[in-house]
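Chemist: Give me coordinates for this.
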Amino acid sequence: MAMAEQSRVEPTARKSTGAALLKGAAVLGVAAVISKVIGTMQKIPLQNMAGDAVFGIYNAVYPLYILILFLATAGFPLAVSKFVAEHAAEGRDHEARRVLRVSSVVLTATGLIFFLLLFLGADWLAWLMGTAQTGMAIRSVSFALLIVPVMSALRGYYQGYQDMVPTAVSQVVEQTVRVFTMFALLLLFVQLGRGPDWVAAGATFGSVTGALAGLLVMLSYDRRERGACTPSRSLQREMRTSVSKNRNESSWSLAGRLLRYALPICLGTIALPVLTLVDSFTVPRLLAAYGLDEHRALYHFGLYHHGQPLVALVSMIASSMSAALVPAIAEAKIKGDWDSLRNRAAMALRFTWLIGAAASVGLACLAKPMNIMFFDTAEGSSAMSILAYTALFSTLNIVAGSVLQGVGAVIAPALYLLAAAAAKTAANAALVPRWGIDGAAAAAVAAYALAGALALAHALRATGVTPAVGRTIKPLLCIGLMAIGVLAVTQGLPALLDALLVTVPPRGVATVVSLAGVALGAIVYALALIRFGVVTSAELEQIPALRGKPLVLLRRWRLLR
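Modeler: The predicted model follows:
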């Protein structure tokens, strides 16, 4: 009876089997992808509805919020999940709850401190950015810091029990409500005739309502769990005995241990937001030296970010690959299976190069039609074309960084990103006053190339993988053929539509060209990789969707050796 009651005390998904762990990781992974897609693609209708001045304010403020949020939570979600998992493994659920309570108090305090920093220092931060119009948006988003830290503690608690469903559901709900609020307030303020500062503040306020919705989801799961807790008297007595035996650690001591574990994690996670934030504090101010006033600077800063959603989608592919890569390499290292470690690392880095390089060249070739298709303007297409090459280096950095994490070099990727942030600051100062947002895009490529090169060199050394420089010729040839096919579409399809006297509005033409270019480019590149033997039959057989008839057809058409 006591055991039956005890099972009711535990969270629903305390499952330690390998299948449960994989299921939990899959649930969280799907939720993360959905959240990232929603968060990335909402930028396109935001620009379409609000214009590039508002888009510029939003993209200046949001990276600042993300950095402050990372500082406010200070790596606590991972720390909470670790401590809770340890207590759960020993059956001390009361101590796991105490970890949640102490972390919630600490995070509420840090959230309040950083809320005051953003709210009261909004005008000063806007002055540092060189854009006074960002002040209202900074104040608007600051209220999320009163909510998100506690939600993060709850997520860490459930993840400690390997219950990923509450986190996954809250992530999707948070992003959905955030986007809904953003567009509702955007429409309201546009209809009321408010200026860009008000409209941008409405857009950033979506982070507040989204966070509140996510917190309510987590609290509903927590309330449901506690409502199911009806331990028997013997179990209550057992819990009191366990508490008295393990309560010698004070809450202050527990808070100190949480902080000591969380702070190194925090230092590692802020590197990427710092790199992103460099643009917010340098580009608008440097555009003044390029000859633009504040309004035009924000407008051009919005144009500069046209390429970011597309690059982010490419990076998401690398992130999904890296999610499986870290445990696979860590497992090989623990077993001492260096051959498997080298093979896994080499294959991951090779496919990153094949995907990232092709994506960069394809986005660069299609920059103008995609700019018109998504943002209804050709302005900023040159910056978008240059920025496309960050897709290669950012994916390379993500995957090489995952390889390093798998072999235990956890801090190195963060240090390389911080070095890239310093390089981005210097390159912005040198290039933006001369070339405007094209200079900022070139600086971004240089910064990500530095981070990617450092991470790649370290990963090759750590795994013993020897780069096959001679094997880059055929992939480059395949990319060249792809580029020829894409350029043939961009140049020939509009002329063909004119010759056929087909009347299509410019945005419609750009949409047709973009979609046709992506489709033809992907087909040409895939066939070229197969025909030239860059991708082998054995590698394709590892992909379940290609086994059977697709491979038979490729061999029949003599495309596969």
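
Chemist: C-alpha only now, for contacts and for neighbours.
Modeler: Will do.

Chemist: what's the distance between G302 and D279?
Modeler: 12 Å (Cα to Cα, to the nearest Å).

Chemist: With N59 instead?
Modeler: Distance, N59 to D279, using Cα to Cα: 9 Å.

Chemist: do the same with Y299
Modeler: Distance from Y299 to D279, counting by Cα to Cα: 14 Å.

Chemist: So those two - more neighbours on which side?
Modeler: Remark: of Y299 and D279, D279 carries more neighbours, 24 against 20, as counted by other Cα atoms under 10 Å.

Chemist: Before we compare anything, build this one as well:
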Amino acid sequence: MMQGAVVLSVAALVAKILSATYRIPLENLVGNEGFYVYQQIYPLYGIGMTFALSGFPIFISKIIAEQESKEQKLAISKQLFLILAFFSVLIFGGLQLSASFLATLMGDKQLDALIKSVAWMFLLMPFLSVSRGYYQGNLQMVPTAISQVLEQIVRVFVIIMVAIMAVTYHWSVYKMGTLAMTSSFLGGLAAVIYLGKFFMQLNKPKIKSVVKYRILIQRLLTEGMMLCFFVSLMILMQLIDSFTIKNGLQSYGLSETVAKNLKGTYDRAQPLVQLGLVIGVSFASSLLPSLTQALEQNKQHDFKQKAKMVMKVSLGIGSAATIGMVALMPQINHLLFGSRALSEVIAIYVLSVIFMTIINTYSSMLQSLKEFKVLLWALFIGLVSKYCLNVIGLHFLGIIAASEATVLSLFFAVIYLMKASSIAVKDLIGEERFLSKLIISCGLMFVVTKMMANIIEMVINPGRLQSGVVLLLAIPIGAGVFVYMALKLKIFTPLEISNMPGGKKILKIVNNL
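Modeler: Next up is the predicted model:
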């Protein structure tokens, strides 16, 4: 399980780095307004990508893990493919027909062409979901990992080329956005071609069906959709932002142009959050099949041990990365995007990584335990809170309210999950002092990193390149402080450290000291 998590973590990290990297030249090339246009529709792509990359594959991997023979696994894969194909065509048609209506709700009618463009990627969802889910259900993470990286490479290449051509030929930001959105289909198509070998096996099994279609559809609409929505919870939050921020900022008293520019600047937080979520999502992707097998074999102790390990490692590393980004946000913002505008707003938004890490892990475990009502209510609480806080807060406080609304709504969802689920918090983090130790370590790291950044900036001019110098000097110091405190306070057990990437080397160094 842990080896699979590392494979997916590395692939997800590469993909997220690509995803963050293309946004930097994109924002620099097309400006805040061009970035606003792209980001308004990005959540629709993000939902489709999450369904095809993590949501449905995790659900399908669970069903595959339940089957005994290879023939049964292939037969049920074919059934799932036909069901998803039907739903993907419905989604595609719905987006094509409702594009103008959705664009109007977003407050910008010119976005309709972008919505129609991104709709094409949903036709690839059954191909990507079933093949990835089949491999993950057999604990083969490499095909998913390679297809993920390949998809992002093609997509990023298309987007950057479109951005360069848009600047060269002076295209409108809407034409640029429409053509950039075709990258989602082209990237997905490249991944489908790579995974094509799997589809040659689907007609081999003599068994036509393993489970009745009615039961599979029911599970898909409950377990599958629930998992998809939880994995794409941050994307759904961004979708709410697309419908509320521009309109809310105008009700706050800003002009349409200023509102577009502010929304584009606010969206700088998205690639940073994506990077922060890499570990949690990847561990959750590998976790479900193993948890399912542990439950099938009635190994409750193994179930708790695996869940506890993933929660502690994911939360610990995710929290350290998040607090580090918060401490250095002015420099990160300046280096990547050329200004320090809205650094405080972006820093607040990035805190959502910590809560999403907890939610992702809880979601995987509660799926295995079939506690779907708890997940449904947590999802409902999170999304309704986000919408209400956005609508009210934007009108009175401006753009900072959107970041605060995201963090608060996720916090409410986490509190509900902890209170309503059958899994006690102590079963996931072990000793009660784990959180206090983690807070102390992250807090000290924050103070030291912030002080170092401020001291360095007193010596050198705070320009864009100089911000890069500050980061190069401050990041290793901050990371060193966290590692030292984690070892000193014994936040993680030797077994947990050894299962981290590079953990065995760390243990050898510590043992030799």
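
Chemist: Looking at the first structure, name the residue matched to Y387 of the second structure.
Modeler: Using TM-score structural alignment, the partner of Y387 of the second structure in the first structure is T425.

Chemist: What strand or helix carries the residue nearest to its match when sequence neighbours are not counted?
Modeler: Using Cα to Cα, 6 or more residues apart in numbering and skipping the chain neighbours, the partner closest in space to T425 of the first structure is V278 (6.3 Å). Secondary-structure assignment from DSSP states H and E places V278 of the first structure in helix 271-289.

Chemist: How about L84 of the second structure?
Modeler: Here L84 of the second structure, judged by DSSP H and E, is contained in helix 70-105.

Chemist: how many neighbours does the counterpart of the residue nearest to T425 of the first structure in the second structure have?
Modeler: For V278 of the first structure, the aligned residue in the second structure is I240 (criterion: TM-score structural alignment). Burial of I240 of the second structure is recorded as 22 neighbouring residues (other Cα under 10 Å).

Chemist: wait, doesn't I240 of the second structure sit right on L389?
Modeler: No - in this structure I240 of the second structure lies outside contact range of L389 using Cα atoms under 8 Å: 10.8 Å.

Chemist: one step back: average separation of the helix or strand harbouring the match of Y387 of the second structure from the aligned part of the second structure, please.
Modeler: Assigned by DSSP H and E, T425 of the first structure belongs to helix 412-435. Helix 412-435 of the first structure differs from its equivalent in the second structure by a mean of 1.6 Å after superposition (mean Cα distance after the TM-score superposition for the first structure).

Chemist: Which residues does that helix contact?
Modeler: The contact list for helix 412-435 of the first structure, computed with Cα atoms under 8 Å, 6 or more residues apart in numbering, reads 267-272, 274-276, 278-279, 282-283, 286-290, 397, 401, 404, 438-440, 442-444, 446-448, 450-451, 454-455.

Chemist: again, but for stretch 83-96 of the first structure
Modeler: Contacts of stretch 83-96 of the first structure with the rest of the structure, by Cα under 8 Å, 6+ apart, involve E10, R97, V99, Y157, G160, Y161, M239, S242, V243.

Chemist: Now which of those residues would you call buried?
Modeler: Buried by 16 or more other Cα atoms under 10 Å: E10, V99, Y157, G160, Y161, M239, out of these.

Chemist: Among the residues you listed, name the ones in helices.
Modeler: V99, Y157, G160, M239 (DSSP state H).

Chemist: With adjacent residues omitted, what lies nearest to the residue mapped onto V154 of the second structure from the first structure?
Modeler: With TM-score structural alignment as the matching criterion, the partner of V154 of the second structure in the first structure is V177. With Cα to Cα, 6+ apart as the criterion, V177 of the first structure has its nearest non-adjacent residue at 4.8 Å, and that residue is G210.
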